[in-house]
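Engineer: Compute the structure for the input listed below.
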Amino acid sequence: MTDSATDNRNPWSVFLIFLRLGLISFGGPVAHLGYLREEFVTRRRWLSERNYVDLIALCQFLPGPASSQVGIALGLSRAGYAGALAAWAGFTLPSAITLMLLAQGIASHGEVLSAGMLHGLKVVAVAVVAQAIWGMARTLCSDGPRICLMLIAAGITLMVPTAWAPVGVIVAAAIAGLVLFKATPPSDFEPMAVAISRRNGAVCLLVFFSLLVGLPLVSVLWPRQTLAMVDAFYRSGSLVFGGGHVVLPLLQSAVVPTGWVTREVFMAGYGAVQAMPGPLFTFAAFLGASMTSAPSGWSGGLLCLIAIFLPAFLLIVGALPYWEQLRRNTRMQMAMGGVNAAVVGLLLAAFYQPVWSSAIENPRDIVIAIVALIALMFWKLPPWLVVIGTGATGWWLG
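Structural biologist: Below is the predicted model:
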């Protein structure tokens, strides 16, 4: 289904689309990219496959939550700054609100999802990611050199499991692209309709670096817990490469030794966030709502949630105008041939670890994943229905 008359370019429409994704996008950052691809490349055709992978490459290169940054960029291209905010809110608020309720004792981890249902949701992520990788590989890895780059990128990422490995792989693939590929613009190149001037982009980048440097100084000069919390969560959101899981140890070192959150509460939230749809960065909302002193509760949760996602907004808005300019350059197009293949390789590595390794425990799980993949690729069932069906199967069998 492509855009219809009711799918208007306004923030409310963007919010509703991302809200539905925020309710069903289980499985972690790589699975989120699969859900976004199915919704906006395959179903709504907001952008081409190649442009989608270009956008993933940019977000992989920037620090922060890559899947959320992709969503922010899509909302920005659809409905401007308000669309970016709407996309973020729709994708983020379902899990953030649930975690804040959990932090205040209104719900408990055992009541959020049963162990069997949680396992079923991990299995469906295998199908979602497999579908996305297959579709992108068919478009972007169509010859021998690109397939080799894809496999090399996957192998390096698996053998060097560090947060900086994806950045190094992308840089090396760009150099390989300059050597291997000709400067022929792709037939499906379409600039993203992002109405951001380079001046506004520069202002956002300046604000990003000013806050990164200035917040620690301000929190020392005016020692208030509110400022210290904003500083800690802003820095955590600014310095994370390699996906949402990397932010969890950073947050632990920020909130447990300071006494803001007890170790027991932190571990309870750590378990709960694995069961949530949407970005793992919403763990900040749980921690903010769990603070032992004010601000806590709803105000603390919202404060920490905004602080940890603010760098993602500033970086993607700041980088997009320059990115669009670079993508038109012929040498950059050569480099992007290698980068696109490497991005598929990064997703292939993530498909094995952690998506497959954390979900597939026995032959029954393989059968469930295959049925879910068939439902998505051949029966063309909507992802939300496949998610509900697989989760229910896990609950029934668990």
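Engineer: rest of the way, CA atoms for contacts and neighbours
Structural biologist: OK.
Engineer: and the strand or helix carrying residue 118, what does it pack onto?
Structural biologist: With elements delineated by DSSP states H and E, residue 118 resides in helix 115-140, which encompasses its position. In this structure, helix 115-140 packs against helix 29-37, helix 49-61, helix 330-350, helix 357-359, helix 363-377, helix 383-397, with contacts taken as 3 or more Cα pairs under 8 Å, 6 or more residues apart in numbering; DSSP states H and E.
Engineer: May I see the buried residues of the fourth one?
Structural biologist: By neighbour count, and taking 16 or more other Cα atoms under 10 Å as the criterion, the buried residues in helix 357-359 are residue 359.
Engineer: For it, name the packing helices and strands.
Structural biologist: In terms of contacts (3+ Cα pairs under 8 Å, 6+ apart), helix 357-359 is packed against helix 115-140.
Engineer: Repeat the analysis, applying 10 Å as the threshold.
Structural biologist: Using 3 or more Cα pairs under 10 Å, 6 or more residues apart in numbering; DSSP states H and E, the elements in contact with helix 357-359 are helix 115-140, helix 363-377.
Engineer: Could you also give me the structure for this next sequence, so I can compare it with the first?
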Amino acid sequence: MKLLSLFYQFFLLGCTSFGGPAAHLGYFQRHFVDNKKWLNQQQYGQLISLSQLLPGPGSSQVGFAIGLERAGLAGAVTAFIGFTLPSVLIMMLLAIGATQLQWATQGVITGLKLFAVVIVCDALLTMAKSFCNSHITKLLALLSAIALIFAPSLYTQLIILGVAGIVGMVFLQPFEQASTKPSSSLSLGPLIIFVVLFAMSFVATSGLWLLAAQFYQAGSLVFGGGHVVLPLLDTILIDVDADAFLSGYAAAQAIPGPMFTFATYLGAVLLPQSPIIGALIATAAIFLPGFLLVLAFYKHWSALMANPLISGMSRAINATVVGFIVAALYNPIIPAGLSHWWYVVFAALGLWVLRQYKTPILAMIAAYIALGLLLLQFGF
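Structural biologist: Predicted coordinates for the structure are as follows:
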């Protein structure tokens, strides 16, 4: 029953989590920290820090870690399947030509994009209160946001994380020193598997193994989440038609769930004789590296948080995540969700209702879907 409940909670989010990685962190914050109380703000902050320092799909890694915390490895896999399944099915249908299926209307999409603005703003306010509680952390968040807004790139993000980590270790160490020595043990099994598979991916020459190897390399090398995977996959995959490539990427941004399911679409396109097999192989291969690294460092990271240097680094990284969310709000979440100026009123009202009355997420989602349909009906 515990796994079934876990699957349901993540499947629900997978069906409704529009807005990309920053929005996903907002949904997780509201659902698992504020409402379900499955973990506290400090634990959630540690998971975010870990996901920011590892390659792979950041928000999916946080979800994977929540499942791991809740019900072990089976819970982690269940959480991943629940959160990813809706977008995998949609991308698979699109890839095999089932576009005639009305899987969502324009009105529903409009409403959910509006709700994404609300939930990300709510997460921003909550996380800023928790993670930006000193002059240094506030400054880190502000500078991170400005840097990403004016120079949006993977390299900017990596530089920000590196500088923030150094600042945190120097200036943000906790006053109270840990009374116990943190364990230095590391889960070597997943780390060895990650390294071996990464090395083997470069010797693949043909067939299904080559397909898996290409997506495994992408999942092993991408920092910064779904948007960053586009140029990397464009470099690695040389057999995909440019129109199909861009169409799949556009679809991945328009549907709920992790953007890494762009790989689902590409896998089906690359293996037209068996599109379902190609989609499943590509999906598993691109997510696997990030999850192996979470398994390798998860317990180790929790123990390391007792070290003042690592604790200070984590505080700084969490502050930069607040800046990343501000930058994501600036582009693409607000431009996509507030496509007309009067939509600002609907978003502000929703944010007020959510924070004032702690309205259940399901009720908010239903209200915004209804609003989106009404706006479409009346030509707004």
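Engineer: Residue 251 of the first structure: which of the helices and strands packed on helix 115-140 of the first structure is closest?
Structural biologist: Shortest separation from residue 251 of the first structure across these is recorded for helix 29-37, at 17.7 Å, computed as Cα to Cα.
Engineer: what angle separates that closest one from helix 115-140?
Structural biologist: Interaxial angle of helix 29-37 of the first structure relative to helix 115-140 (axes from the mean of the first three to the mean of the last three Cα atoms, to 10 degrees): 60 degrees.
Engineer: what range in the second structure does helix 29-37 of the first structure sit on?
Structural biologist: On the basis of TM-score structural alignment, helix 29-37 of the first structure is assigned to residues 21-29 in the second structure.
Engineer: and what of stretch 353-366 of the first structure?
Structural biologist: Residues 331-344 of the second structure are matched to stretch 353-366 of the first structure when aligned by TM-score structural alignment.
Engineer: Repeat that for stretch 312-321 of the first structure.
Structural biologist: Residue span in the second structure matched to stretch 312-321 of the first structure, by TM-score structural alignment: 290-299.
Engineer: Quick one: average offset of that stretch versus the first structure, please.
Structural biologist: Aligned to the first structure and superposed, stretch 290-299 of the second structure gives a mean residue distance of 1.2 Å (mean Cα distance after the TM-score superposition for the first structure).
Engineer: Which positions in that stretch come out as buried?
Structural biologist: 290-299.
Engineer: Check stretch 319-332 of the first structure too.
Structural biologist: Of the residues in stretch 319-332 of the first structure, those buried (16+ other Cα under 10 Å) are 319-321, 324, 327, 331-332.
Engineer: wait, isn't residue 32 of the first structure in contact with residue 23?
Structural biologist: No: taking contacts as Cα atoms under 10 Å, residue 32 of the first structure lies outside contact range of residue 23: 11.4 Å.
Engineer: rewinding a little: nearest to residue 102 of the first structure, of the helices and strands packed on helix 357-359 of the first structure?
Structural biologist: Sorting these by Cα to Cα, the top spot, which is the nearest, belongs to helix 115-140 at 16.8 Å.
Engineer: Now find how far off-centre that closest one is within its chain.
Structural biologist: 15 Å (Cα atoms, centre = their mean, to the nearest Å).
Engineer: with the second structure superposed, average distance for it?
Structural biologist: Once the two structures are superposed, the average separation between helix 115-140 of the first structure and the matching residues of the second structure is 1.6 Å (mean Cα distance after the TM-score superposition for the first structure).
Engineer: all strands in the stretch 101-250 of the second structure, in order from the N-terminus.
Structural biologist: Along the stretch 101-250 of the second structure, no stretch is classed among the strands by DSSP state E, counting those that start in this stretch.
Engineer: Helices of that one, start to end?
Structural biologist: 106-131, 135-150, 154-171, 188-200, 207-221, 226-236, 242-254 (DSSP state H, counting those that start in this stretch).
Engineer: Just tell me what residue 283 of the first structure corresponds to in the second structure.
Structural biologist: With TM-score structural alignment as the criterion, residue 283 of the first structure matches residue 262.
Engineer: related to what we said a few turns ago, which of the helices and strands packed on helix 115-140 of the first structure sits closest to residue 175 of the first structure?
Structural biologist: For residue 175 of the first structure, the closest of those is helix 330-350, at 6.3 Å, according to Cα to Cα.
Engineer: how big is the offset of that closest one relative to the second structure?
Structural biologist: Per the superposition on the second structure, helix 330-350 of the first structure and its aligned residues are separated by 2.1 Å on average (mean Cα distance after the TM-score superposition for the first structure).
Engineer: Check which residues of that helix are buried.
Structural biologist: Neighbour-count burial for helix 330-350 of the first structure flags 331-350 (criterion: 16+ other Cα under 10 Å).
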